[in-house]
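Trainee: test case, fold it:
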Amino acid sequence: MGKPFEPPSDHGGIESVELKAALEERYLAYALSTIMHRALPDARDGLKPVHRRILYGMRLLRLDPNTAFKKCAKIVGDVMGDFHPHGDQAIYDALVRLSQDFAQRYPLVDGQGNFGNIDGDGPAAYRYTEARLTEVARLLLDGIDEDAVDFRPSYNGEKDEPVVLPGAFPNLLANGSQGIAVGMATSIPPHNAAELCDAALYLITHPTATSEQLTSFVKGPDFPTGGIVVDSAEAIAEAYRTGRGAFRVRARWTREDLGRGAWNVVVTEIPYGVPKARLIEKMAELLTERKLPLLADVRDESAEDVRIVLEPRSRTVDPVVLMESLFRLTELESRFSLNMNVLVSGQVPRVVGLAEALREWLDHRRTVLQRRSRHRLAQIEKRLEILGGLLIVYLDLDQVIRIIREEDEPKAELMRYFQLTEVQANAILDTRLRSLRKLEEMELKREQAALTAEKADLDALLGSEALQWKSIAAQVRAVKKTFGPETPLGRRRTTLENPPDTSDLDLAEAMIEREPITVIVSQKGWIRSLKGHVADLSGVQFKGDDALKLSFPTETTAKLLVLASNGKVFTLDAAKLPGGRGFGDPIRLMADLDEGTDIVTVWPYRAGAKLLFGTIDGRGFTTGSDGLVANTRKGKQVVALDGAAVVTHCVEVGEGDHVAACGENRLLVVFPLTEIPEMARGKGVRLQRYRESTLAYLTVFKLAEGLTWPDSAGRTRSVVGEELAKWVGHRGTVGIMAPRGFPRSNRP
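Mentor: Sure thing, here's the model as predicted:
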């Protein structure tokens, strides 16, 4: 056996740390880095660091809107080498998105070449594409060389990069932003710049304005791809107040008439962020899976503009119903979430409302105005000092030349002789000979007067908050004029409408392909459907000793009503019935039938129909079928029962005006239908009185046409007119023996 292991006494510089503390420290550092330097935009300029570095790098390359394009490879290389060491593809992807007019409401980069498309296709490689800044980007960068913002060293310390851009454009809300950090995310939709400017101007004059008040200017999002926002004004106002919510965006469509009653639906705008190719591919899949029964075909006829043609299955289809079904199943309607989580003052992540977001931008613009004004003031003071020296020496230029030619230290002699400052002496020594002829006294005095007046204005501006806000308001108005509603870029693209009223549309029925079927119900309560309207059911097989109870033709879009002997009515969807290849399924699996309860009858629901219920003890009432439809498996209790009574009959009233009731004792009574009350639910009234019998037969007919029934030989027998008169009486009576030929079973 060897010696037990002993740790070395010298730790060799290794430090023991607790794993939990180390993980927390490192994860916190990662989380802060993601939040501050990657995912969340700054509330002041609306940019993330990668976008800010791209724009600043392009500014250093002098890629202004009126200059020539440069290769994106050059831009990406410079940005990666100087400011953003996170991979060329990440930088190029961000650059591409800044140029896409379907992704950015106001593009910051003007691209030349293949920069992708709305179908979701990617851009060409950066060696093939070129770019330059747009006017919007120029506004964001305006004044960056005038000490408008702070700078910090880049990642390698070789250059300085701006902490934030001056931001003369309300970019945060105008272009929106999306990002996922650690433990938080941001999602801000694009908005209309002119509306934002109106809201900002109102906020300048009303500093305490609320987000609800500002929604009178900012109606809602304005997506680059257009579309329709179908949220209520109250919901939009609440979302802007809290900074959290969601917007329902729908495609814009029109009905295109093809003549002779034929028509198509043409979609011209799709929701923001939905790739058109993926949208059409999904619709085609649903079409193949027969989940869009109202739609026959979908075609993409887009060129520069979106044009998706939807061909209906039939010209009788309601286009509104067609589109509502597509909105439910496809991305023709999508939800864009609102989570205005931004870096306030560039440091604190917080969810802000509309008013606070605009206030952050305006306060930043005021800071930029003050810094640029001080920078300009310092330049003016320096120039005025130089002009003062030039005016002093102007009258004796010959002495200046002599001192420069003859003195060993001309600067010191100039300062002594003319009482100049060092700055003034340096300016005179740096003046070229060719410039001496331009040193005219009037010109120098004119420049001095202009600069003095400008200095006075800047001093007044810096000393007055009111003048500062007046200057900012003028800048905002200039932005609004540039991007006003009358300009192609500034015109609102997304319209706002109230939520559609679909209460009268049966979308569930619209989603089912309408086909004829025959419903079969067996004696033991098994149900199934056969395709088509089948008249001959002799070949239908049943399980064991089961047999046919009833059958009727209907369609797959119909609802079926099932009456149970305990007085409950259940609702089934015809489309969900099992097929006719097997024996079907028990109705008990589709509805919550009580133990010992039998199925009385099943019939297709018809809107507005009137029905007559009858119980075994001879009670009954009429009711409308519309109140019988139930949305749950529990059904609706319609008939109230006494003791051991059960429901035995349900007949449709139709155009009948009299009721015929017959008991097991073969006593028949006929009375007017008006004697039976119409009720939503209840016990009903006495139809026929019995001593030791029960209700066996119940029907509704027209008295003028007589009472008709088939006999055992298959012939039709009837009692009409005076022959029927002796049975006509009032409800609740015992009745008279049924006429000759009435079936012995008392059940025609």
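
Trainee: going forward, measure contacts and count neighbours with C-alpha atoms only.
Mentor: Will do.

Trainee: who are the contact partners of the spatially most central residue of the chain?
Mentor: Among the residues of the chain, Arg335 comes closest to the average C-alpha position under Cα atoms, centre = their mean, at 2.2 Å. The contact partners of Arg335, by Cα atoms under 8 Å, 6 or more residues apart in numbering, come to Ala246, Phe247, Arg248, Val249.

Trainee: buried residues in stretch 478-492?
Mentor: Val479, Lys480, Thr482, Phe483, Gly484, Pro485, Leu489, Gly490, Arg492 (16 or more other Cα atoms under 10 Å).

Trainee: that older thread, of the contacts of Arg335, which belong to strands?
Mentor: Secondary structure from DSSP state E places Ala246, Phe247, Arg248, Val249 of these in strands.

Trainee: this one next, for a side-by-side:
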Amino acid sequence: MTKAPQDPKIEPQEHSEPLRRAIGERYLTYALSTIMHRALPDARDGLKPVHRRILFAMRELKLSPTSAFRKSAKISGDVMGNYHPHGDAAIYDAMARLAQDFNVRYPLVDGQGNFGNIDGDNPAASRYTEARLTAIAEALMEGLAENAVDFRPNYDGTLEEPVVMPAAFPHLLANGSSGIAVGMATNIPPHNLHELIDGCLALIKHPDLPDAALVDLIPGPDFPTGGVIVEPRASILDSYRTGRGSFRLRARWAVEDLGRGQWQIVVTEIPYQVQKSKLIERLAELIQTKKTPLLADVRDESTADVRLILEPRVRTVDPDMLMGTLFRNSDLELRFSLNMNVLIDGRTPKVCSLREVLRAFLDHKREVLQRRSRHRLEKIDHRLEILEGFIITFLNLDRVIDIIRYDADPKRALMAEDWGKKHRRATSEKDYVPPAPGEGELTEVQAEAILNMRLRSLRRLEELELIAERDALMVERAGLEDLLASDALQWKRIGKDLAEVQKTFGKASKGGARRSTFAEAGEAEEVPYEAMIEREPITVICSKMGWIRAMKGHVALDSEQKFKDGDEGRFLFHAETTDRIILIGSNGRVYTLLGANLPGGRGMGEPVRLMVDLPNDAEIIDLMIHRPGLKLLIASTAGDGFVLPSDEVVAQTKAGKQVLVVREGVKTALCRPVKGDAVAVVGDNRKMLVFPLADLPEMARGKGVRLQKYKDGGLADATTFVLAQGLSWKDPAGRTRTETDLAEWQAARATAGRMAPRGFPRDNRFT
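Mentor: From the prediction side, this is the model:
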């Protein structure tokens, strides 16, 4: 089969480049797109592209605060079709968030319908909700029609959209922002608008204002859901100086007296971005798992306002102690991180300080003022040109009428006429003001305007109004020229505009007052967990397979208990809910369980491995109640051991605490309380050794020292006893036997020992 010849005019579309460079360039393009067009807000208007396009599309739909509502589906559809070619669900979610007063400090969208709630419920579908702009959103876009900002073509080049909004106030800090880009992220909390404008006015008056003075004016965030900020001022100052940090935020609560000594705690404000339903679930879990025994019940009585009821278990509980426990174990307190990573001039990502963010806004505000002033100058010049033509018409009205009436091309004739040589045919010649040199001819704009005049305008009153309008515009023009020529006048005008915004949307307006307050956290007293538990008797039952449970009360230890098929009982002892239960694993680690946290005794219990991180290949060597001040003898199967203080065996985490260091193939053999002054050790070879307890070191962690020497096998058992009272054990018949003459087995530690006495148990165990 012959290969068809290739047309020499067609060049192959193949291009070779290293894979590293190809992937690198494409990933860099994606990263820049994510950073600039999706995740990071612009420092000038505080908006991301999707939010900017939503507001602009709503403006184009004429959805002002006084207009009727429009379907959200219509709005998101217009945004997607005209400016933002992405999913309508993402657009609607972004728009819905702008309407949620619990997420946005100053909502930009006025929603009608179900736009979600603080419980975490999602908004209704876009076909069910309606929306329009809020007054403060209009303030963000004020000046768009006056060339205040640049416009760029939309994604398909059929329309234009603003590059940035004019922004009448520092929206970036007012509503905050959050986003995750490629290799960077941003998280900015909302602030109080009144305080932000105070800071801006102070920076205008004193550009070198110290950071401490600026933080005095802007003391911290102001969250939509309120709460109490307990972050120290020094930490807040450092966060605003560097642009990175965090703020501790707590729920607002109060004690409500119920009479007769009864009381309850009422939570009226929860931390920002905490879903109330999830918070209640967490509190209920703490109650169920008994991690906060001081709390008896949680109840949600919220309507439009948050109202969570926390009931104490007993009325003698200190409310501060109870809340301190809840703050540590739930989202009633959280840390809101600050990372002011924003786009400077819409291009460069940078972590900015509070001063730099406000300065970026003020510089943008000045540029907007200059552009709007120049635009207004152009409009005034155009209007003055037309007004001069109208005034000339009134001064030479008869000649203008003749030209319009009889000339075949009145526009060209009007432009060709030298109006400087004409005079007004009127009785009051003293009112005539001749045109200035060079103003005798009409421009094309003036001639067109004259031809478009209505006959009803040709009256004396209209002429006087034109002259008054011209004089007023001339005064305004002179003021604009002075404004553009003077930096001081520009900053004064910006300050005046900001003061007007502050008056409209500041603390005196509805919802403008500060919601989050400040307080000192105080050092909460660490209360032992056991002190918060109601002391009750329990019977701890643990099976051979590691299923553990606690029955209420002290059940008879010889009573029959139920276990799973193939399982049987191993540990059974009386304890109390306040007791710590120590579990010794064969891996040399000790674990701590709390009696109050053990599962109830109605069923078969739960595997202990779900409560602590005991490996599957590790066995339970012993289970005992922790008694402070006791000494324990711990030893490995290799015959090494030491005396362990009981205070060292309490573990604070599920992972436990390594106490006995064992090598591969060696396990923990035993861990028993120390009683007496002597140690008896027996090996798998049935050789027994007795030596003084003082020969063993007291350690908190380690391998220990050699107890007994073996040629074959290892340690079988060990015990401590009072040498003068003798060593006791049970013989094969179940009778207790005591050996007082132990001289035959007494020797130095780490020796081999001698064969156990006659009648010693076959399993080589002392107990």
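
Trainee: and the ones in strands among the contacts of Arg335 of the first structure, which are buried?
Mentor: Buried among these (16+ other Cα under 10 Å): Ala246, Phe247, Arg248, Val249.

Trainee: hang on, the earlier thing: so the residue nearest to the centre of the first structure, which of the three states?
Mentor: strand (DSSP: H, G, I helix; E, B strand; the rest coil).

Trainee: residue in the second structure matching it?
Mentor: Under the alignment (TM-score structural alignment), Arg335 of the first structure pairs with Arg335 of the second structure.

Trainee: all the helices of the stretch 151-300 of the second structure, residue numbers only.
Mentor: Along the stretch 151-300 of the second structure, the stretches classed as helices by DSSP state H, counting those that start in this stretch are 171-175, 193-205, 211-217, 233-242, 276-288.

Trainee: Pro586 of the first structure: neighbour count?
Mentor: 15 (other Cα atoms under 10 Å).

Trainee: between the helix ranked longest in the first structure and helix 193-205, how big is the angle?
Mentor: The longest helix of the first structure (DSSP state H) is helix 354-394. For helix 354-394 of the first structure against helix 193-205, the angle between stretch directions is 80 degrees (axes from the mean of the first three to the mean of the last three Cα atoms, to 10 degrees).

Trainee: got TSV for the buried residues of stretch 478-492 of the first structure, with secondary structure and distance to Tyr697 of the first structure too?
Mentor: TSV is the format used below for those (DSSP: H, G, I helix; E, B strand; the rest coil; distance: Cα to Cα, whole Å):
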residue	secondary structure	distance to Tyr697 of the first structure
Val479	helix	84
Lys480	helix	82
Thr482	helix	84
Phe483	coil	80
Gly484	coil	79
Pro485	coil	75
Leu489	coil	77
Gly490	coil	76
Arg492	coil	70
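
Trainee: hang on, the earlier thing: how much does the longest helix of the first structure stray from the second structure?
Mentor: If you overlay the two and look at helix 354-394 of the first structure, the average distance to its match in the second structure is 0.8 Å (mean Cα distance after the TM-score superposition for the first structure).

Trainee: ok, now stretch 277-286 of the first structure?
Mentor: So stretch 277-286 of the first structure averages 2.0 Å relative to the second structure (mean Cα distance after the TM-score superposition for the first structure).

Trainee: burial count for the aligned partner of Glu536 of the second structure in the first structure?
Mentor: Residue pairing (TM-score structural alignment): Glu536 of the second structure is matched to Glu515 of the first structure. For Glu515 of the first structure, the neighbour count with other Cα under 10 Å is 14.

Trainee: pull the contacting residues for Glu515 of the first structure.
Mentor: Here Glu515 of the first structure is in contact with Lys531, Gly532, Glu555, Thr556, Thr557 (Cα under 8 Å, 6+ apart).

Trainee: buried subset of the residues you listed?
Mentor: Counted by 16+ other Cα under 10 Å, the contacts of Glu515 of the first structure give Glu555, Thr556, Thr557 as buried.

Trainee: and the strands in the stretch 551-700 of the second structure, which stretches?
Mentor: Assigned by DSSP state E, counting those that start in this stretch, the strands in the stretch 551-700 of the second structure fall at 569-576, 580-585, 589-594, 606-607, 620-625, 631-636, 640-645, 657-658, 668-673, 678-683, 687-692.

Trainee: mind checking which of those is nearest Ala125 of the second structure?
Mentor: strand 606-607 (43.9 Å; Cα to Cα).

Trainee: in the second structure, what residue corresponds to Pro85 of the first structure?
Mentor: Per TM-score structural alignment, Pro85 of the first structure is aligned with Pro85.

Trainee: helix or strand for its match, which one?
Mentor: Using DSSP states H and E, Pro85 of the second structure falls within no helix or strand.

Trainee: state the distance from it to Glu161 of the second structure.
Mentor: 13 Å (Cα to Cα, to the nearest Å).

Trainee: and those two? which has more neighbours close in?
Mentor: Glu161 (18 against 14).

Trainee: ok, that one touching Asn154?
Mentor: Yes. Counting by Cα atoms under 8 Å, Glu161 of the second structure sits close enough to Asn154 to count as a contact (6.0 Å).

Trainee: which residues do the two both contact?
Mentor: Counting by Cα under 8 Å, 6+ apart, the contacts common to Glu161 of the second structure and Asn154 are Tyr83.

Trainee: and Pro8 of the second structure, that's in a helix?
Mentor: No. The assignment for Pro8 of the second structure by three-state DSSP gives coil, which leaves it out of any helix.

Trainee: number of nearby residues for it?
Mentor: Count around Pro8 of the second structure with other Cα under 10 Å applied: 7.
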